[in-house]
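J.: Sequence below, structure please.
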Amino acid sequence: MIKMVIKKLYNDKNKVLIALSVGNILEFYDFALYGLLAPKIAILFFPNNSDLISLILTFSIFTIGFIARPFGALLFGYIGDRYGRSLSLSYSLLLMGIITCLIGILPTYNEIGILAPLFLCILRILQGICMGGEFSGSLILVSELLSNKKHKALYTSVCSAAGVSGWLLAAFIVFISNQFNYISYSWRLPFILSGSTAFVGYFIRQSLNNTEKVLSNLKTKQYNKFSITSLLSQSILPFLIMVCIGGCMGIIFYGQFIFQNTFLTSILKVNTNLALLAIMIGISSYMVFLPIFGWLSDKIGHSNTMMFSAISIMLLSYPIYNCFITKDYIKIILAEVLSGAILALFMGPATYVMTTLFHIRMRYTGVSFGYNVGASLFGGITPTISMLLYQLNLNPMDPFLYLAFAGVLGIFGTYLYQKLGNNLTN
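T.: As a prediction, the model looks like this:
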């Protein structure tokens, strides 16, 4: 009965954007919680005489979740290319919600000892697998259905912005739960909440009915089974471009909006609620600027916009960190907003560019795998690398070096895209 009602609500093809956006919100909310609650998780699952060591161990588990993402990309990419995009997206969302809920009811170190971090690690691996096909899969489906000559990056950037609102929602829920720190289980509620909402997202995505356009292409031509060998031998440039896009995005996003929550509060001793509020403002700026710069890049050129952004990232990384270490709240907000704007300038056009790099018969797998290799290889280790850079000299400015490296990746990826040219397989 619920499916029938939802199908009637979403029978208009253009409303696919809404259905995919709802799923993005829920899935990105799930994945964000761990990073935002890292200081609390460090105490509960990795008790140690050194708070710094506890945080490094916590972020190591965060990294492990990212390492699992390329494997999820292969799994859900295969399902998406072989059996339909919406089927893959529906099951990844449902499983993600269930796993996140399990994290919320997981016993802590004081209750079951070493098994607590072990089970947490396993659940984060499963979370990473589910996340592997989510972001890129939704962008592909939007691009295949809604993009036209006039609006290409606009639609994909709107879908991406919806996912960002999931991170914002997670930050808001964590902010609320922080007000009830006197309740021992308050940290669990944001995780448990995802379980019920995941079922709603699942039914909405099931209603998409596997888009006629995608299925007709898949049925008329034999499916090309994806393999690492064929990718590296036949599509090495598209793969490297995807790695650079995923790496650049991952370093900036997880560095400025996830790691900063710990950096500002645990290292710079900024008030917890004020730090989280600044991060929420930064994420909001990224969400708002994404469709604006997506629309702008449709006008002035996707690669030109990406190159300008990548150069800006490299040049402004030092001033951004300089704002953080002043501990001046206005400057911290300015740094977060500037980070969001620069990232949106890169990802606005990149959300469309990445959907054009592979043939439709292997697009889901190729895009998801390349993007998640980059996000895992460079983005997933951002909190850990940033903490280690700080620990080397105990200089809070040192993590700016890794942020600058994101700009290098962006420049290289954009250069390869320009070299590949515009005659890409669609």
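J.: alpha carbons only for contacts and neighbour counts from here, please
T.: OK.
J.: Buried residues in the helix of greatest length in the chain, which are they?
T.: Using DSSP state H, we find that the single longest helix of the chain is helix 272-300. Neighbour-count burial for helix 272-300 flags 273-298 (criterion: 16 or more other C-alpha atoms under 10 Å).
J.: what's the offset of that helix from the middle of its chain?
T.: Taking C-alpha atoms, centre = their mean, to the nearest Å, the mean C-alpha location of helix 272-300 is offset from the chain mean by 14 Å.
J.: contacting residues for residue 284?
T.: Contacts here follow C-alpha atoms under 8 Å, 6 or more residues apart in numbering; on that basis residue 284 touches 165, 168, 340.
J.: nearest to residue 60, of the residues you listed?
T.: residue 168 (23.1 Å; C-alpha to C-alpha).
J.: Throw the contacts of residue 284 into TSV and include neighbour count, distance to residue 190 and secondary structure, thanks.
T.: Formatted as TSV, the contacts of residue 284 follow (neighbours: other C-alpha atoms under 10 Å; distance: C-alpha to C-alpha, whole Å; DSSP: H, G, I helix; E, B strand; the rest coil):
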residue	neighbour count	distance to residue 190	secondary structure
165	24	15	helix
168	24	13	helix
340	26	24	helix
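J.: which one of those residues sits closest to residue 199?
T.: Closest approach between the contacts of residue 284 and residue 199, by C-alpha to C-alpha: residue 165, at 18.7 Å.
J.: Could you tell me which residues make contact with that closest one?
T.: 25, 283, 284, 287.
J.: just those now: which is nearest residue 210?
T.: Using C-alpha to C-alpha, residue 25 comes nearest to residue 210 of the contacts of residue 165, at 20.2 Å.
J.: now the helix or strand encompassing that closest one and helix 272-300, what's the angle there?
T.: Assigned by DSSP states H and E, residue 25 belongs to helix 16-36. If you take axes from the mean of the first three to the mean of the last three C-alpha atoms, to 10 degrees, helix 16-36 sits at 140 degrees to helix 272-300.
J.: Give me the helices and strands touching helix 16-36, please.
T.: Judged by 3 or more C-alpha pairs under 8 Å, 6 or more residues apart in numbering; DSSP states H and E, helix 16-36 is in contact with helix 51-67, helix 85-104, helix 115-131, helix 134-146, helix 153-178, helix 189-206.
J.: Run the chain-centre distance for the helix or strand that that helix is followed by.
T.: As assigned by DSSP H and E, the chain's next helix or strand after helix 16-36 is helix 38-45. Centre-to-centre, helix 38-45 and its host chain are 22 Å apart (C-alpha atoms, centre = their mean).
J.: I'd like the structure of this one too, to check against the first:
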Amino acid sequence: MTSYSLKPEHRQLVLVTSLGGFLELYDFAIYALMAGYIADQFFPNQDPYLSLLSSFATFSAGYLARPVGGIIFGHLGDRKGRKPVFVITILMMALPTALIGCLPVYAQIGVWAPVLLVTLRVIQGFSIGGEVPGAMTFLCETLEDRRGMVMALLFMSLVLGAVFGSMLHALLLDVLSKDAMNQWGWRFPFWLGGLFGIFSYLFRRRFQESRLFVQIYESQQRSRVPIKTLFKHFRMPLLCGFLMIVPIATSVPLLLLFTPGYLSHLLHYDPGDVALANALGGVCSSLVFLMMGLLSERFQTRTLLLLASWMLILSAWPIFGWLVNGTAHVILIMCLGSILRGGVAGIAPLTLASIFPVHVRYSGIAFCYNLSFALFSGITPILAIELIRVTGNMSSPAVFLVFGGLSGMLACIIMKRANVKNYFAES
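T.: Below you'll find the model as predicted:
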């Protein structure tokens, strides 16, 4: 009979491992929420639109560095081991996050302020390229009998990182004046994020290498150049992996980060209701992650992903239509959207990890995950705003959910027709 709980030592392992994922979405959220302050301090301009656009462009620059970091850290992870790379990436995430909170602003050092900010964002993106794929690889190879559960917990931590960032922002707005927020209050979340990362680094140093990697290391079965091996022998898994992460890369920034501002500033919902709805939505999606993780231990992951993708497609236009109508109960609709987001995000990562063998798994996960996020996640909020401006249709952001759902469906179809192998079935 299956036990639905983890051993105490495994809980600690999952908690510390997941802190990197928590920090990724926490950083994503606080940068987006602090973008107005960062724009004023680092990109002063008479046109506030251009100033804010420069701030978000800097935000996107970090995402463009992710595929490079994924390739490099994936190579090292498949060649040298999961643990040493896994320890380095969290430290490389934590230090730039803390340093952003310490940077002098444009009024103090001129153009060097935005230059340093962009540099730190690129370093962050580079390290994130290896962090979450490393966590996925390490957990699914270390806790092999509860892969569905631990992968769900990992991605639950990502969403909770964004929820915590939003709650922290709300708290700061409540206790600090507008001037205090503009002068130094925006720095505090970055300092706290740095502390989270350093805490995780200190604990990760105690980890043991994954059993599956030790086996291929001892048997000399490692790939000399993992990324080359992937493109030579695993082209279909790479394509499927990229496509199945697109629903997460589009729905998470759209529903979790773009929608709050969209609802309060463009549709004029009450900001307090929107903040509460966003937080409750994060909790709802987290519960769905756990449900999908448990279901993956009984049903095929491809079937679950196909179902979740279908639900995302069918519900996209109704959700945004209800919101634009103005009569929707915002908390109910945001929770519904979060449940749909949780469906794809709760099963796609596990499916991704299953389609690559151990000797190229880190590299395969890193390439697919980072390429999807680099191409879609950083620019989705910007494109959503531009789409509304160009079309005049306030429901038009639903297009991104439909696109994500179609990508997930296509991944499932290709997996079946190309007979993409499930390597977890053999381990």
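J.: distance from the helix holding residue 25 of the first structure to the second structure after superposition?
T.: Superposing on the second structure and averaging over aligned pairs (mean C-alpha distance after the TM-score superposition for the first structure), helix 16-36 of the first structure comes out at 2.8 Å.
J.: quick one, that helix and helix 51-67 angle?
T.: Using the same axes, to 10 degrees, helix 16-36 of the first structure lies at 150 degrees relative to helix 51-67.
J.: The alignment partner in the second structure of residue 332 of the first structure and residue 351 of the second structure: what is the separation?
T.: Aligned counterpart of residue 332 of the first structure in the second structure: residue 330 (TM-score structural alignment). According to C-alpha to C-alpha, to the nearest Å, residue 330 of the second structure and residue 351 of the second structure sit 32 Å apart.
J.: Of the two, give the one with the bigger neighbour count.
T.: Between residue 330 of the second structure and residue 351, residue 351 has the larger neighbour count (other C-alpha atoms under 10 Å), namely 24 against 20.
J.: before we move on, which element is the more buried one in?
T.: Short version: residue 351 of the second structure belongs to helix 330-354, going by DSSP H and E.
J.: matching residues in the first structure for the helix or strand just after that helix?
T.: Once the chain leaves helix 330-354 of the second structure, the next helix or strand it forms, by DSSP H and E, is helix 361-372. Using TM-score structural alignment, helix 361-372 of the second structure lines up with residues 363-374 of the first structure.
J.: The matching stretch against the second structure, how far on average?
T.: Comparison of stretch 363-374 of the first structure with the second structure after fitting gives an average deviation of 0.9 Å (mean C-alpha distance after the TM-score superposition for the first structure).
J.: I'd like to check what contacts that stretch. Which residues are they?
T.: Contact with stretch 363-374 of the first structure is made by 66-67, 69-71, 73-74, 76-78, 80-81, 85, 132-133, 135-137, 140, 226, 231, 239-248, 250, 354-355, 357-358, as judged by C-alpha under 8 Å, 6+ apart.
J.: Stretch 184-202 of the first structure too?
T.: Defining contact as C-alpha under 8 Å, 6+ apart, one finds that stretch 184-202 of the first structure is touched by 22-23, 26-27, 29-30, 33, 37, 40, 90-91, 93-94, 96-98, 100-105, 170, 173-174, 177-178, 180-181.
J.: how about 6 Å then?
T.: Contacts with stretch 184-202 of the first structure, where a contact means C-alpha atoms under 6 Å, 6 or more residues apart in numbering, come from 23, 90, 94, 97, 98, 100, 101, 104, 177.
J.: Which of those ranks first by neighbour count?
T.: residue 23 leads the contacts of stretch 184-202 of the first structure on contacts (other C-alpha under 10 Å) with 31 neighbours.
J.: burial of the residue nearest to that one when sequence neighbours are not counted, as a residue count?
T.: Once flanking residues are discounted, residue 23 of the first structure sits nearest to residue 201: 5.2 Å by C-alpha to C-alpha, 6 or more residues apart in numbering. If you count neighbours by other C-alpha under 10 Å, residue 201 of the first structure ends up with 24.
J.: Quick check: residue 201 of the first structure vs residue 45 of the first structure, distance?
T.: 30 Å.
J.: Likewise for residue 234 of the first structure?
T.: When distance is defined by C-alpha to C-alpha, residue 234 of the first structure is 45 Å away from residue 45 of the first structure.
J.: Settle it for me: which of these two has more neighbours?
T.: Using other C-alpha under 10 Å, the more surrounded residue of residue 234 of the first structure and residue 45 is residue 45, with 25 against 10.
J.: Who are the contact partners of whatever residue of the second structure lines up with that one?
T.: By TM-score structural alignment, residue 45 of the first structure lines up with residue 42 in the second structure. Residues in contact with residue 42 of the second structure, defined by C-alpha under 6 Å, 6+ apart, are 105, 106, 114.
J.: can you check residue 353 of the second structure too?
T.: With contacts defined as C-alpha under 6 Å, 6+ apart, residue 353 of the second structure has no neighbours.
J.: if we go to 7 Å?
T.: Residue 353 of the second structure is in contact with 137, 361, 365, counting by C-alpha atoms under 7 Å, 6 or more residues apart in numbering.
J.: related to what we said a few turns ago, just the closest of the contacts of stretch 184-202 of the first structure to residue 155 of the first structure, please.
T.: Among the contacts of stretch 184-202 of the first structure, residue 23 lies closest to residue 155 of the first structure (C-alpha to C-alpha), at 15.6 Å.
J.: So of the contacts of stretch 184-202 of the first structure, which two are at opposite extremes in space?
T.: Checking those with C-alpha to C-alpha, the most distant pair is 90 and 177, at 28.7 Å.
J.: re earlier: from the contacts of residue 353 of the second structure, which is closest to residue 304 of the second structure?
T.: Nearest member of the contacts of residue 353 of the second structure to residue 304 of the second structure, counting by C-alpha to C-alpha, is residue 365, at 19.3 Å.
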